[in-house]
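In: I'll drop the sequence and a predicted model, then ask my questions.
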Amino acid sequence: MGKTLFDKIWDSHIVMSKPGHPDAVYINTHFIHEVTSPQAFDGLRKRSIPVFRPAKTRATADHNVPTMHQHLPIKEALSRLQVEMLTKNTAEFGVELYGLGHPYQGIVHVIGPELGITLPGMTIVCGDSHTSTHGAFGAVAFGIGTSEVEQVLATQCILQYKPKRMKIEVNGTLKNGVLSKDIILYIISKISASGATGYFVEYAGEAIRNLSMEARMTICNMSIEMGARGGMIAPDEVTFDYIKGREFAPKGADWDKALEYWKTLYSDADATFDQVLTFDAADIEPQITYGTNPGMGMGISQHIPSLDQLDEKEVPSFKKSLDYMDLQPGAALLGKKIDYVFIGSCTNSRIEDLRLVADFVKGKQKAADVVVWIVPGSKQVEAQAIEEGLDKVLTAAGFQLREPGCSACLGMNEDKVPAGMYCISTSNRNFEGRQGPNARTFLASPLTAAAAAITGRVTDVRELV
């Protein structure tokens, strides 16, 4: 019987396997940042053990860093302490750090791919749930907890039960104004925020294969938002072209050898998945969320469900969510006034996202009463945007191009949305307080966010492109 892509990679990385026990899986690359690593390093220190293979770990500062005036000391005390501890710990244990001021600094799931560290066939972990992003390269990548971070630092292995396998096919051609973010929000809205719990997802189909690598990363990034352990896409020529020539990618004979292996990384025709779901790209319109989990989403032209459309057991949490958002069942979101627009995060902060937004807003001006933050995912993205003149276009439109970091994706740094305000965000989560205490978040694509920035309201971008 044939194997799925996931099985091929997982099985080849098993160090030890016993019935009834988790597999001991070797990890090729371990990414760390300032939030989930301090306790892990402290655990090593208390046990007087080193990092087993420090060259397999890369560190960066991203979650708690300010996105303005990064050359100055960090104002917020806890954030400053965490970044300082990352610097201290990586120096003590011999781990490579891309800290503030380093040309490779950025969001961990942005810098891995752009530097050629993330490669097909790898196992990749990080103390961050959106590690699934790296699965776009045909890698088995997933988030881990702090105790597991320590486990990987100490052994370069992790104990994990093998998840079930799901395939999600998206066939056909996307309509104008529909992006990869709309694809994944659509899927999550159809299967719910827990619909893939216990599974590792492989995305396939014509609509997926026609995406760029950066668009594929957006898809895999949000796998966790439907409960999946991770998501992945089989590598192809698009993948290989993206990787070739990057800083840490294989070169010369090593490239040829790697490419030969990468071309074997696909699900066999007779491979069996535990579940297969199929969607038609033609059914997808620009998406927006209305509630407080990513599964509470809909097409931009649709209405929030009414109570009689719900299962009785869903009603209490649905009402609680709409109360928080100050929205009514059955209402439309089109025309809803917006206060903030955030374009960034590990979901949508890459150069293609910034190019798309700049191209859309060129010659336009943001609504006077809307605050717009554009936060590149890395120093390299920032430098590329400036080299291409995107910064000038965005500034002319009234958008604020900030410095790299996780920013307003989560309320852990200075970039918070004020209480009661509405923000259209290209990030991945819309939980209560996610962007700041009592902030209200609508998740959408970079194009839908840019359209709202210009009009000051929830807008169907198809009317403007």
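Out: Perfect, I can see it now. Numbering: from 1, shown residues only.
In: please count neighbours and contacts with C-alpha atoms only from this point.
Out: Noted.
In: next, the buried residues of the longest helix seen in the chain.
Out: In terms of residue count, the longest helix belonging to the chain (DSSP state H) is helix 77-93. For helix 77-93, a neighbour-count test (16 or more other Cα atoms under 10 Å) marks 79, 80, 82, 83, 85, 86, 87, 89, 90, 93 as buried.
In: same list, those residues, but as CSV with distance to residue 157 please.
Out: Converted to CSV, the buried residues of helix 77-93 look like this (distance: Cα to Cα, whole Å):
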residue, distance to residue 157
79, 29
80, 30
82, 25
83, 26
85, 24
86, 22
87, 24
89, 20
90, 19
93, 18
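In: what does stretch 74-90 rub up against?
Out: Stretch 74-90 is contacted by residues 33-35, 37-38, 41, 59, 61, 64-66, 73, 96-97, 99, 412-414 when judged by Cα atoms under 8 Å, 6 or more residues apart in numbering.
In: buried among the residues you listed? Make that a ChimeraX selection.
Out: Selecting the buried subset of these in ChimeraX, with 16+ other Cα under 10 Å as the burial test, is done by:
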select :33,34,35,37,38,41,59,61,64,65,66,96,97,99,412,413,414
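In: so which of the contacts of stretch 74-90 sit within strands?
Out: Counting by DSSP state E, the part of these found in strands is 59, 96, 97.
In: quick one: the second one and residue 456, what's the gap?
Out: In this case it means residue 96. Here the distance between residue 96 and residue 456 works out to 43 Å (Cα to Cα, to the nearest Å).
In: can you pull out the strands in the stretch 251-400 of the chain?
Out: For the stretch 251-400 of the chain, the strands defined by DSSP state E, counting those that start in this stretch cover 275-280, 287-289, 297-299, 340-343, 371-374, 400-401.
In: how about JSON lines for those strands, with mean neighbour count and distance to residue 116 added?
Out: As requested, those are exported to JSON lines (neighbours: other Cα atoms under 10 Å; distance: least, Cα to Cα, whole Å):
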{"stretch": "strand 275-280", "mean neighbour count": "14", "distance to residue 116": "31"}
{"stretch": "strand 287-289", "mean neighbour count": "28", "distance to residue 116": "31"}
{"stretch": "strand 297-299", "mean neighbour count": "24", "distance to residue 116": "34"}
{"stretch": "strand 340-343", "mean neighbour count": "28", "distance to residue 116": "24"}
{"stretch": "strand 371-374", "mean neighbour count": "23", "distance to residue 116": "25"}
{"stretch": "strand 400-401", "mean neighbour count": "20", "distance to residue 116": "26"}
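In: below is structure B, check it against A:
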Amino acid sequence: MAKTLFDKIWDRHVVKTIEGDQQILYIDRHFIHEVTSPQAFAGLRERGLPVFRPAQTIATADHNVPTINQHLPIEEPLSRKQVDALTQNCAEFGVNLYGLGHKYQGIVHVIGPELGITLPGMTIVCGDSHTSTHGAFGGIAFGIGTSQVEQVMATQCVLQRKPKKMRISVDGELAPGVVAKDIILYIIAQLGVGGGTGYFVEYAGSAIRNLSMEGRMTICNMSIEMGARGGLIAPDETTFAYVKGREFAPKDADWDKQLAYWKSLPTDTEATFDKEYNFRAEDIQPMITYGTNPGMGMGVAAQIPEQAKAGESEATFQKSLTYMDVQPGQSLLGQRIDYVFIGSCTNSRMEDLRMAAALIEGQKVASHVKAMIVPGSQQIALQAQAEGLDKVFIAAGFEFRQAGCSACLGMNEDKVPAGMYCVSTSNRNFEGRQGPGARTILASPLTAAAAAIAGEIVDVSKQAGVLA
């Protein structure tokens, strides 16, 4: 029987089917961080249970860590408490921790791929919704709740219902200034925040295949923002070239064996999906959001819709525009901005930093804008320094910070003040996401970098000469 990529991996990992449509799924990799693990460790302690397979559990500190002076004690009491608890729990239960000061510390969805811990064909979970990032390698990766974190720690399995399957194909050539972040913001704007509910999404088509692994991770990262359980992309030569030689990737004969398996994973020609969508790359412009969910997105040169989209209530639409202090029919070109944040598990990798640096070099951040570059890991920070990108950013007026989730969310010291507009490369623009009252506009690293220089939202596609 012809199978999809998703079916091939899922079916291989089913331990047992129970109660009709519930299945016990074996998990190859379990990533944890300081936010969703304390209760799980406490549950194990109460039950007198160990972590069943500690070698398959990888921990790092990312959400609560400061991004300056990481050698000093964390100032915020709650953040310090959570990071300290992770350190103590990992030591007690024998879990490998890449904590502050470790050369591999960084955002959980950045370090897994860059270390070769994330591999094709795997099932991967984490108590974090953006675990779908790892699906870019051709694996099934999804976020789980705190009780499920404990479940995986105790059994290396999780109880799940198999999702339906969706394929989203994007074919054609992207216009200048349009990158992976624009693709996924466009898809979410078209389908809405509930468009993927109940589905696991496979991304396909020539525009997807032509992306780097960094771009593919950006696409899969935001699958959850349209309600999908996760997203994945078939592994190919781009995938294999990225993985080979990384710290914990297979070596020698093991590599050859794994590679043969990985090459068998792509969806069979005759396989079917429960739902399919097809988009043209040529229709995608540089994207921005205007509201308070990622589905409220539009081309940067467009106008804010006059009314709510299908599936969105008029009350929610109006409340969102009030929060953002914008009006129906308004263009956001020329909208003054206050902050720019380039980072997060969506856009903090070397490709993101390189594209931003190429646009910024030789220019200055607008005097009224506070702009931050936050690498996704210590290794990325070191690589950026080795390439001299840090000097480009600092000369332009950006702060070049240390690794962490930073201003993606208001759980650390890098918050955006109330009423301020922040053009952010992160994945969510909810009310208060970057701090109480903060107004978030999601965009690509290129659009964010251009906004930092101009001090307002601009159409980066008009700067094609800079991007060539």
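Out: Looks like it arrived, so ask away. Computed from a predicted model, the values in this text were never measured in an experiment.
In: just the closest of the ones in strands among the contacts of stretch 74-90 of structure 1 to residue 248 of structure 1, please.
Out: Of all those, residue 96 has the smallest distance to residue 248 of structure 1: 13.2 Å, by Cα to Cα.
In: in stretch 4-22 of structure 1, what's buried?
Out: Under 16+ other Cα under 10 Å, the buried positions of stretch 4-22 of structure 1 are 4, 5, 6, 7, 8, 9, 10, 13, 14.
In: same question for stretch 98-107 of structure 1.
Out: Neighbour counts over stretch 98-107 of structure 1 (16+ other Cα under 10 Å) mark 98, 99, 100, 104, 105, 106, 107 as buried.
In: need the residues that contact that stretch.
Out: With contacts defined as Cα under 8 Å, 6+ apart, stretch 98-107 of structure 1 is touched by 58-63, 70-71, 87, 111, 345-346, 377-380, 404-406.
In: show me the residues you listed that map onto helices.
Out: The members of those that map onto helices under DSSP H are 87, 111, 379, 380.
In: most widely separated two among those?
Out: Across those (Cα to Cα), the longest gap, 20.7 Å, separates 87 and 380.
In: which residues in structure 2 does stretch 186-206 of structure 1 align to?
Out: The aligned range for stretch 186-206 of structure 1 in structure 2 is 186-206, by TM-score structural alignment.
In: shouldn't residue 243 of structure 1 be in contact with residue 255?
Out: No. Shown here, residue 243 of structure 1 and residue 255 do not form a contact pair, counting by Cα atoms under 8 Å, at 10.1 Å.
In: need the residues touching each of these two.
Out: With Cα under 8 Å, 6+ apart as the test, residue 243 of structure 1 and residue 255 both reach residue 249.
In: residue 367 of structure 2: neighbouring residues, count only.
Out: By other Cα atoms under 10 Å, 12 other residues sit near residue 367 of structure 2.
In: quick check: longest strand of structure 2.
Out: Taking DSSP E as the criterion, structure 2 has its longest strand at strand 164-171.
In: check which helices and strands that strand sits against.
Out: Using 3 or more Cα pairs under 8 Å, 6 or more residues apart in numbering; DSSP states H and E as the contact test, the elements touching strand 164-171 of structure 2 are strand 199-204, helix 206-209, strand 275-280.
In: mean shift of it relative to structure 1?
Out: Aligned to structure 1 and superposed, strand 164-171 of structure 2 gives a mean residue distance of 0.2 Å (mean Cα distance after the TM-score superposition for structure 1).
In: could you give the angle of that strand to strand 275-280?
Out: Angle of strand 164-171 of structure 2 versus strand 275-280, following axes from the mean of the first three to the mean of the last three Cα atoms, to 10 degrees, is 10 degrees.
In: higher neighbour count, residue 243 and residue 255 of structure 1?
Out: When neighbours are counted by other Cα under 10 Å, residue 243 of structure 1 and residue 255 differ, and residue 243 comes out ahead with 23 against 14.
In: burial of residue 394 of structure 2, as a residue count?
Out: 16.
In: residues contacting residue 65 of structure 2?
Out: Counting by Cα under 8 Å, 6+ apart, residue 65 of structure 2 has contacts 74, 79, 83, 100, 404, 405, 406, 412.
In: distance of the aligned residue in structure 2 for residue 58 of structure 1 from residue 426 of structure 2?
Out: Alignment note: residue 58 of structure 1 maps to residue 58 in structure 2; criterion TM-score structural alignment. Separation of residue 58 of structure 2 from residue 426 of structure 2 (Cα to Cα): 23 Å.
In: residues contacting residue 327 of structure 2?
Out: 304, 321.
In: the residue lying closest to residue 251 of structure 2 once chain neighbours are set aside: neighbour count?
Out: Using Cα to Cα, 6 or more residues apart in numbering and skipping the chain neighbours, the partner closest in space to residue 251 of structure 2 is residue 245 (7.5 Å). Number of residues near residue 245 of structure 2 (other Cα under 10 Å) recorded here: 14.
In: which part of structure 1 matches the longest strand of structure 2?
Out: Per the alignment by TM-score structural alignment, strand 164-171 of structure 2 matches residues 164-171 in structure 1.
In: buried set for the matching stretch?
Out: Result for stretch 164-171 of structure 1 [16+ other Cα under 10 Å]: buried residues 164, 165, 166, 167, 168, 169, 170, 171.
In: ok, now stretch 340-353 of structure 2?
Out: Buried-residue list, stretch 340-353 of structure 2, by 16+ other Cα under 10 Å: 340-350, 352-353.
In: quick check: the farthest pair among these?
Out: Farthest pair in the buried residues of stretch 340-353 of structure 2, by Cα to Cα: 340 and 350, 17.8 Å.
In: out of the buried residues of stretch 164-171 of structure 1, which is nearest to residue 197 of structure 1?
Out: residue 164 (9.2 Å).
In: so who does the closest one touch?
Out: Residues near residue 164 of structure 1 by Cα under 8 Å, 6+ apart: 198, 199, 200, 273, 274.
In: now with 6 Å, please.
Out: residue 199 (Cα atoms under 6 Å, 6 or more residues apart in numbering).
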